[in-house]
Each structure stands twice: as C-alpha cells, then as structure tokens.
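Asker: fold the following and give me the result.
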Amino acid sequence: MTDQTVPPLKLDTSGEPIAPPIAAIFLVNFDHRKGYTLTWHRSVDGVQVEGVVECKSLPSGLHNVGEDLVYFIHDEYAGLSAFVNRPDEQSDRAVRMLAIGVLVPLEHGRMGRSWRHAETLKELARAQLESLGNTTALEEYWEKYRLKPEEQPSQVSQDPADDDTSERRNGYTKARAMSSATTFISSHHSLTPHHPALTLIDSIKLFGPLLFPLYRAALLRKRILIVTDAPVEFACNLVYNLSILSSISYSTLPLIPKANSSDAKLRPLFTVGVMDIGQLEQERGTGASQGFVACTTDDVLASKPDLYDVLVLMPKSEADHAATKVFPRIVLSSPELTKAFPKIGIRATQRDCRRFSHLLQGLRHLERDEVAASDEETSSVLSDSSSYTLDKELVEPSSWSRVAYTSLVWWASAGDRRAGFAENEENESETDRALLLGEDGESQIREVAVVALFHRITAAIFQTIADATARTDDSGQSDERYHDDSDDNEVANTVADSRPEETQALVAVKDEQEVAISHEDMVEMGLDSWSVSDRKFVEEMVHLWWGRRSVVRSEVIECCGLRLGF
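Answerer: Predicted coordinates for the structure are as follows:
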C-alpha cells in the first residue's frame, strides 16, 4: 500500500456535550381537518418557519410509527424534529400526533450537531401531548438556546483554515471539508447520545459488501437517493455517515487539479419529499460539487429517475422477519425505472466481499476492548460473510477472464502456482487490517476505526491515480525527447502556421494523454482489476477529478514464450 500521511480521524464525542444555539423552535400539531399545522414557533429575524417546517419535518408515513427523529435542511440551517404519536380515545381520530423541532446554523457541520437537542426534544414532545395548550417549557427552551445576534451565521467567526466565506449552496460553506464530527478524541470516549455514527455498525451489517459500491458512488459524487419507510432516523443517519465516509481530507485535495474545498464532501440533504422536487431538479449538472445524498419516504421520487443517479431501495420493515437476509437494492438511474425496478441491482465485487470479511474480523478484534457483542451474534455475522460470494444477486461472479487466467497459471506451473493466489489474498487481509486498525494497531472505538478505514482507502485511491497520471505524463515527455528532428520541426512549423484556436486544439490533444492504470495500481487501490464495474469506476474517477481519459491495463503472464493478457 502506498505510504499515506493521513491525520487521525476521530468522531466528536465530548464528555459533556454542549447543545448548539438554535435559530428557531416550532410545534406542529396534527389537525384531523387541516392536517399538520404549525401552532406555535419562535425564531430569530430573517428565518422562515411557517410554510416550511410542516412538510420538511413530517415526511409521509410517520403516522405508522410511535416516535421518530427527522433531520432536514432549510436554507442555512439544519432542522431536527422529534415526532410522537399516541392513542387517544378522546381525539377525533383516536390518536394524538405532534412534532417539536429546532433549526440550527450549519456553521457547526453537516447536521449542525443538532442531535445534541434530540433527547430533550423527544421529552418535550412527550410532555406536550399531555398538555397541548401549555407552551411554557418550549418558551423556556427557546430562551435558553436561542441564537444571539452576535452568533448569527453571517457573523460567526470562522477559522480561515477550516471555512471559506464564499457563496453558500443549500446552506453549506464551500470550504468545510470535514464535519466537526471528525475531530480528535481519545479512545476511551464514547459517542454522545443520538450521534448518527451510533448506527454505523448496523449500516455495515445491513449492507454487507454492498457498502463498498455505495461508497464508490459517493466518491464519484453521484446524486444518491435512499428510499425508505418510516421511521426515518436510521436513513438520516445513513445519509450523514455516507457523507462522512466519502469525505476527502485536505491533505489529499492538492493531488487533484483544480479541486477546491467544496469538492471535499458529498452534500447531505437528509429528508426530502414531494415539495423538494423543484430543488432536486436544480441539482442536475456536471462536476464533483453537483452530488448529494438524501433520503425520502415518498415513492413517487423513485419513479423520477432524472432526480438522481443512484437509487437505494431499503428493505421493508417486514424483511426483519424474513427467512433469509434481505439486503438493500442499489440501482442506477435509467428511463426504465419509470415502469419497474430491476430485481438485481449493483453488485459487490469479489474483492469487496473479501474486504468486508476482513472488516468484520477487525471489528471483532476491536470489540474485545469495548462492550462486546455476543459471540453468537458475531459468529453469525462472520458466517454470513463467508457465504456472500455464493449469492449471485449480491456479489459479482468470477469473470471468465479471471477463471481462464487462474486455470492457465495453474496448468503452466503444474499446479504449483495456486499458493501464489493464497499469498495474495493473505496480503490483502494484512493490508485491510492495517487500514482499519492503523499501522500501530492502536485501540479505538469501532465507529472511529471504520471512518478512518474509509478515509485511508480514499487517500490510497487518489494517491495511486495521481501517481499514474504523473507517470503517464512523464512517459509522454520522455517519448518526445527521442523524436526525430525532422518530425519535431514539422510539428513546430505546423503549430507556428496555425491560427490561435487551432494551436489551442493541438495543445489540448497533446496534453490529453490517456492515463494508464496498471494491475498493480488496481491492487494498490484495493480494487478488482477483473471486475468491469471497478474498471469503469476508475475511468469515471479519472474523468471526474482529473478531466482525463484512462484505461485499465489487464494482467499479463508469460507462457511458453508468449505474453498473454486478460
């Protein structure tokens, strides 16, 4: 693995969390005639609440659950609402439903650390059900946490090394590469209540090896839409975590030509619905900054493939009781999705499956230093991982070229070369373990280790492509030095006689050399050179981040004096 200098990445978990100031607080009640209505709110000047939070904080399907936490984005603020639903025989519809929420400035990261208000908001909502007309507690909460004039987002003092005061898009500063949730902590600390990363391990077990192709889609800054049933808290946490996992560190950004700090992260929009279709339509475009990740309970958005590039269909709630494990389905946007969804979506590669198995083994090692999961649960997960390669709907089968290659190597070496493949897989295991635990094997909480793993993978991918690009350019310059003089003079005369626009075109063609990615490069990036999808991923990465064309070179062996490539 290429030597990487990557700073420690650890989740923000102070012992006594300080809730951030709020720009608004609101109460939404369910009225059986009018639906959800804003019955009370307080806000600082310039913050629109009415006509916004009723829809954003209460997505479709919430009436089917008892409680939920809903995250959303509104202008320069992260919104969080706590929803409660209780039976009430005295009510017209035999139920009482309401939500209490806040808006928090996004100066504090992807979610404004709004989860630090979550538990209190849930308590306020439960108490409000018992006394619908009494808003005294809400008034007191507003007075305690209201945003002071000197703390307004436009006036908040920013660290020039961390933020840029450039124009915002959808409430996010351009320059913040990492959420405040990736700052340093000690290994003995635990995550604060309702921190989104608390569900990260559950997401890993839910997606299995599919987590890696989803992460690669995020690296390509695709528009990712997650379709889920209520409750939505888990999906909102997944939005946050996917944005964190696919972030690019400041130390890696200089490797990318013309990259800026706004490209460092995939923008999380959290919960979106029918009312946000107009905004999602405006997100269409090219470039790294056009990507986003969001979740929705409105199935109608899934039938509009122009709104997204990648669709993630979460398992239905009844899948928890299915005889066999049900995985999320990941499909690419296409016009056919307006009629039906494919039964088989994007699949993990064979390398993804091995890396996932190594990840589970590493997490099991880390669990020994924490409140460990039961041996039965861990053994079950590890057993499942070993059977993933047999699931043709989950993992790509071995390509014919790989089968032919391994068969030819075995035949040419009279059966002695099989040990070489076992050794390669053992090296993969050691590499993956080092990426998860760090070179010194320092103990840390599992969620922190997973974030560090993906950030190190990201650094390795960008570093390897940058090296391949430089190698290609150096090779091209070397070839030019050995051209015949007459050829050089002819080219020089042609350029001199050309019009300016023709000269620019010739220079562009000359500079647009195809970047060659070798089999060794693919191994260095932890990718599967035999997989068509991984090859396409690399080609898209080079095109998106470097603006270049590329080609992945096949593995080559010599047999009976012949060089054979696959």
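Asker: switch to C-alpha atoms for all contacts and neighbour counts from now on
Answerer: OK.
Asker: which residue is most remote from the mean position of the chain?
Answerer: S486 (53.3 Å; Cα atoms, centre = their mean).
Asker: in what helix or strand does that one lie?
Answerer: Mapping S486 onto the secondary structure by DSSP states H and E places it in helix 485-497.
Asker: before we move on, the earlier item: what about the residue farthest from the centre of the chain, distance to R284?
Answerer: Relative to R284, S486 is positioned 49 Å away (criterion: Cα to Cα, to the nearest Å).
Asker: go on, Y141?
Answerer: 40 Å.
Asker: please apply the same query to A294.
Answerer: As judged by Cα to Cα, A294 and R284 stand 14 Å apart.
Asker: neighbour count: those two, which is higher?
Answerer: A count of neighbours by other Cα atoms under 10 Å puts A294 above the other of A294 and R284, at 24 against 15.
Asker: the more buried one in helix, strand or coil?
Answerer: Under DSSP: H, G, I helix; E, B strand; the rest coil, the three-state class of A294 is strand.
Asker: wait, isn't it in contact with I224?
Answerer: Yes: between A294 and I224 there is a contact under Cα atoms under 8 Å: 6.4 Å.
Asker: run this one through as well so I can compare:
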Amino acid sequence: MSRDEAPSIAALFQVVFDPKVGYTTAWKRSVPELDLSGVEYKSLPSGLHGMPQDLVYFIHDGQHAGVSSFAQQEADQAHRNASFCAVGVLVCVSHGRLGKGWLHAPSLRQLADGVLKHNDIGALERFWEKHRLDNARSRRPSSRDEIRDSLVTNLKRKRGLSGVSDGLKLSDSTIATDHPALYMPGLLDSFGPLLFPLYRAALLRKRILLIGSPPVQVNCNAVYLLSVISGIPQPATEALSPDTDSLLRTQPLFSVGVADITSLASNDDRTGWIATSTDDILGDKHKLYDLLVELPKPAPGSKRQWPRLRTADGRIIKASQRDLRRYRMLRAELKRLRLARNSHADGVESGGSESDEAPMLGSRHILAESAVSDELPDGEHEVVEPVSWTAAAYNSFLWWASAGSTQGDTDADEETRFEHELLGDLPHLQDVLQDEDHDPAPADSEEANQLDAEETATMLTSYFHRLTEHFITSMASIVNEADDETEEGVEEDVIAITADDVRAMGLDVWSENDAEFVREMLRLWFDREAAVAVEGVRMCGVKVC
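Answerer: Presented below is the predicted three-dimensional model:
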C-alpha cells in the first residue's frame, strides 16, 4: 500500500439510535469470522448528541482500528428532536497505530450524511465492494501477541534518528487533512508546559486516561501524538535489553467507554496504554489508570483553563521550572521557524540577496535569544511547580559567594547548549533557508496552517525522540559505569545518581517528580534500583535540602 492510498477495510457498518432499544447496528458488512460486537458503543461515545458531527477513533479486538463518522440532523419529537447515526470502518493495525484509517474520513462523512438525509444504503454497498479486503488479504493474525511481535519487529528495523527520519513519516506531498499529526500545534497549545510531565508518564508506560467532552476527534488526536512522541527511537534500543521489546511503544487505545472497563482492567499494566473517554465515571475507577488527565471544557471567551494531571491516589502533577523554560524555548523556535520560512519566501519572490541578519537556525544564538521574561501568561503558574525555597537560597548563595557574578546566566547557557544539541541540526529546519527551490509560503491561510502543522509535528516528534534517546543512553552509561566498578559479573545493587547526572539529563535537579522519573526509568527499562541525590545548599558544613 502506498503512503497516500486508503487501506482496505475489514468491515463497514452503520450505527443508529433507536428510542426503544438504544444504540444498534442497522447495517454491516465484514470479512468472515470478524465479530463486530461492541462497535455500536465505540462508535457513539456519550456526549456526541451535542455535536453536529465528529470523528471517533477506537481499537476493536486488539487487531483492528476503527474510524467512525458521526452526523446529526433535526428530527421529530419521537426521535427526541434529533436524528443521528455513525458510519464506520475497521482496518488492520498492521499499517500503524490507526492503520491509516483516517484516509477514509472524508468518504465516511459523506456516507453518514447521505444515509442520514436520504437513507442511501446503496452508497454503503458500493463503498464496501470498492474497499473490502479480498480473500487473499483477509487472513487475520491468530492472536494479539502476533500483532505485538510484528510491531516490535518493524520498530526495530526502522532507524529512528537519521536526520528528520526520527520524526513522523509524513508524505512529501500535502498530507490528509484528518491526519492526527496535524493536531501537534494544538497539543502544544492545549497542554503547554504540562506536555513534558505527560510525555514522561507515557515514557514510563503508565496507564493514561484523558477525560474530556467532545469533539472526540481532537482528544483521539492527542492520544495518537502522545503515543508517537513517547516511542523509543532505534538508537536508544541498542542500549536496552531484549526483555524490553514489548515496551518499545505504548498502546494507544483511543476512545473508550463504560463498556470497555473490563478490558481496561485486564490490560497488561507493564506495557501501559493511552486512552480518552467522555464518560466521567471512568475517572472514579482509580484502579483502572495510573494518571488521569482532566481536559477542560471548551469555553470561548472565558479565562484560559489548563488540563489537570492527577495520579490514581489523587496527587496533582505539575510541570517543573525546567519544563517551563523548555516549553518557552520550543515556542520561540517554532515562531522563528515560521518567520524564517516567510522571510525566505519573500526573498525568493523578490530575488533579493540573503540578508546578513537572517536567522541561522543551526546557530546557538537562535536558542539563546529565545528566552522570555519571567512573567507567566495565561495562568501558567497554575500548572508549574513554584520555585522551591531551597533553589532560591542556592541561587542567592551563589550570587553572594561569586560577588554578584551571573551564575544564573551560566546555568541558562548550559540549558541552551543542551537544547541546541537536540534541535540545532534538524535538516528540516535548515532546508527552509538553504533550499533555493523551496516553495514559497502558501498564500491561502488554510494551506499555510497545514504546512505549519506538518513542520511542527516533524520538529516536535524529532525533538522528543532525541530527548528520549538522551535519557536512555545517559542512564545506560551510568549503569554500565557503576557495574564496571564492581567485581566482574557482579551488578551494583543500587545505582547512585548525582545531581549533576540529573542536570545533564536535561531534568530539574530541584524537582522531586523528576527524581522519581529517574528512579522509575531505571526500574522499568534497566531493572535496577536508583538512589537519586537531592540538590541542596551547604552552609558552615551543614547541608540544607
């Protein structure tokens, strides 16, 4: 199957709401032996009645991805003044997290609209005959384990970090408008600095449940992207043992509901999963998940509301001060990328020479100038850990001990260099300025927004994959060094992690959440226990933590 070719479908179905019996499958076609039980509930999550249309992604039987288009129109009182239906397909997940099912989304919208308005069942039949799996391709894997083994094998064959290949595999041409990757700018805007602790939770293979109201497509896109950025790039796998193969990618379950409670409870805790639901009651099932993400309800014109991250035992998770600085730096870089692209396009159109003041995306000065004021716009202080008094005392002591020299600037320079190593050599960024044949920035705003979304998705996915590789290779090096200091063939019982080690990983030495992240990473990926040193201030021989 080519990159832009819609996948063959294993099933096509229409789900309606009957006032007497509830949700029911009114029409269906499928390959032999494929059980469609439950698709009626997965296709119509609660709360959709408030939307004119929506798109729902879900996983069916662990072997197929479902894509369902919801449509609604006014009706008589017997139908509660509204009539709605969903038309969906199932595709094999062997082609990726969603089996590229989003490529069918435009057609599914047309089918749902036609069935709802004109009862056009003939269109369903024609679509099924055109896209159905033929007999030679309809053989299903015998078990979920075969699916996982196949995915792991494919992951290990791919090189996750060679130029831009460590990002999303986007087409050279404009990608489908329903591709979940295009939500990447929205993900960054919606979560802000919280994206980093959420990414780390996914990297620890936590069971993550996003609770929020429709549109469901937006929430499913978030699930998709979280599973992508928390994947393990190939270079990092070389530092891991074969026992971790099943952990290389977390399970994106997409939309789930009350009917999925039993299957969620029986999922393998170690491999983790990411899912979204419109059923608030799932948030009360504390044993189902490790981390609950409460998404704010859309409220145009009101004060900015941030998501809330809460563990199963009720502890609120916030971003660290390091996360906040990293978030601001990324936002500044993305803005600079857009300006560079537009400036380059203007230069190409005018035939002007390259300005000496043009941004140099490979230069450390780009990142150094990305710093912004210490003010927290949009209520960011609500989602970021406050500066601890120990950190404040430490910085004040350094300022006093150095007679007012800018130690803080030195730390900022170290962070800048670290971020530069992750971002500075991305070919995709350099091409914007260096490619003389680069197409001018599109004049159409919708096309420009899509181009921006594609570039953001590529850049951020590459960034997170490189950050993941840095975490794993740094920890592997520390483990190997500790074992080398013991007798041959003997492993160190507890790995000592210093504050300098934590800082070198790009984490916040003052954040207990970051220290716990290091401990859990070593436990999950290396099967080792760690003792993480806490940064502190030593005065008159006494250490104050």
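Asker: now the TM-score, please.
Answerer: Overlay of the two chains. TM-score (TM-score structural alignment, normalised by the length of structure 2): 0.82; 489 aligned residues with a Cα RMSD of 3.1 Å.
Asker: neighbours of the equivalent of F30 of structure 1 over in structure 2, how many?
Answerer: Residue mapping for F30 of structure 1 onto structure 2 gives F17, with TM-score structural alignment as the criterion. Here the neighbour count serves as a burial measure; for F17 of structure 2 (other Cα under 10 Å) it reads 18.
Asker: what of R93 of structure 1?
Answerer: Around R93 of structure 1 sit 11 other residues, with neighbours defined as other Cα under 10 Å.
Asker: surely it touches D31?
Answerer: No: counting by Cα under 8 Å, R93 of structure 1 stays clear of D31, with 9.5 Å between them.
Asker: just tell me what P105 of structure 1 corresponds to in structure 2.
Answerer: Structural alignment places P105 of structure 1 opposite C92 in structure 2 (criterion: TM-score structural alignment).
Asker: ok, that match touching D61?
Answerer: No: with contact taken as Cα under 8 Å, C92 of structure 2 and D61 are classed as non-touching, separated by 10.6 Å.
Asker: between these two, tell me which one has more neighbours.
Answerer: A side-by-side neighbour count of C92 of structure 2 and D61, using other Cα under 10 Å, places C92 first with 27 against 14.
Asker: if I look at the more buried one, how far off is H428 of structure 2?
Answerer: The span separating C92 of structure 2 from H428 of structure 2 equals 31 Å under the rule Cα to Cα.
Asker: same check, this time on E349 of structure 2
Answerer: To H428 of structure 2, E349 of structure 2 is 21 Å away according to Cα to Cα.
Asker: what helix or strand does the residue nearest the centre of structure 1 sit in?
Answerer: To find the centre residue of structure 1, average its C-alpha atoms and take the closest one (Cα atoms, centre = their mean): that gives L242, at 2.5 Å. Secondary-structure assignment from DSSP H and E places L242 of structure 1 in helix 233-245.
Asker: in structure 2, what range does that helix match?
Answerer: Residues 217-229 of structure 2 are matched to helix 233-245 of structure 1 when aligned by TM-score structural alignment.
Asker: how big's the offset between the matching stretch and structure 1?
Answerer: Taking mean Cα distance after the TM-score superposition for structure 1, the mean distance separating stretch 217-229 of structure 2 from the aligned residues in structure 1 is 0.4 Å.
Asker: repeat for stretch 410-418 of structure 2
Answerer: Relative to the matching residues in structure 1, stretch 410-418 of structure 2 has an average distance of 2.5 Å after the fit, by mean Cα distance after the TM-score superposition for structure 1.
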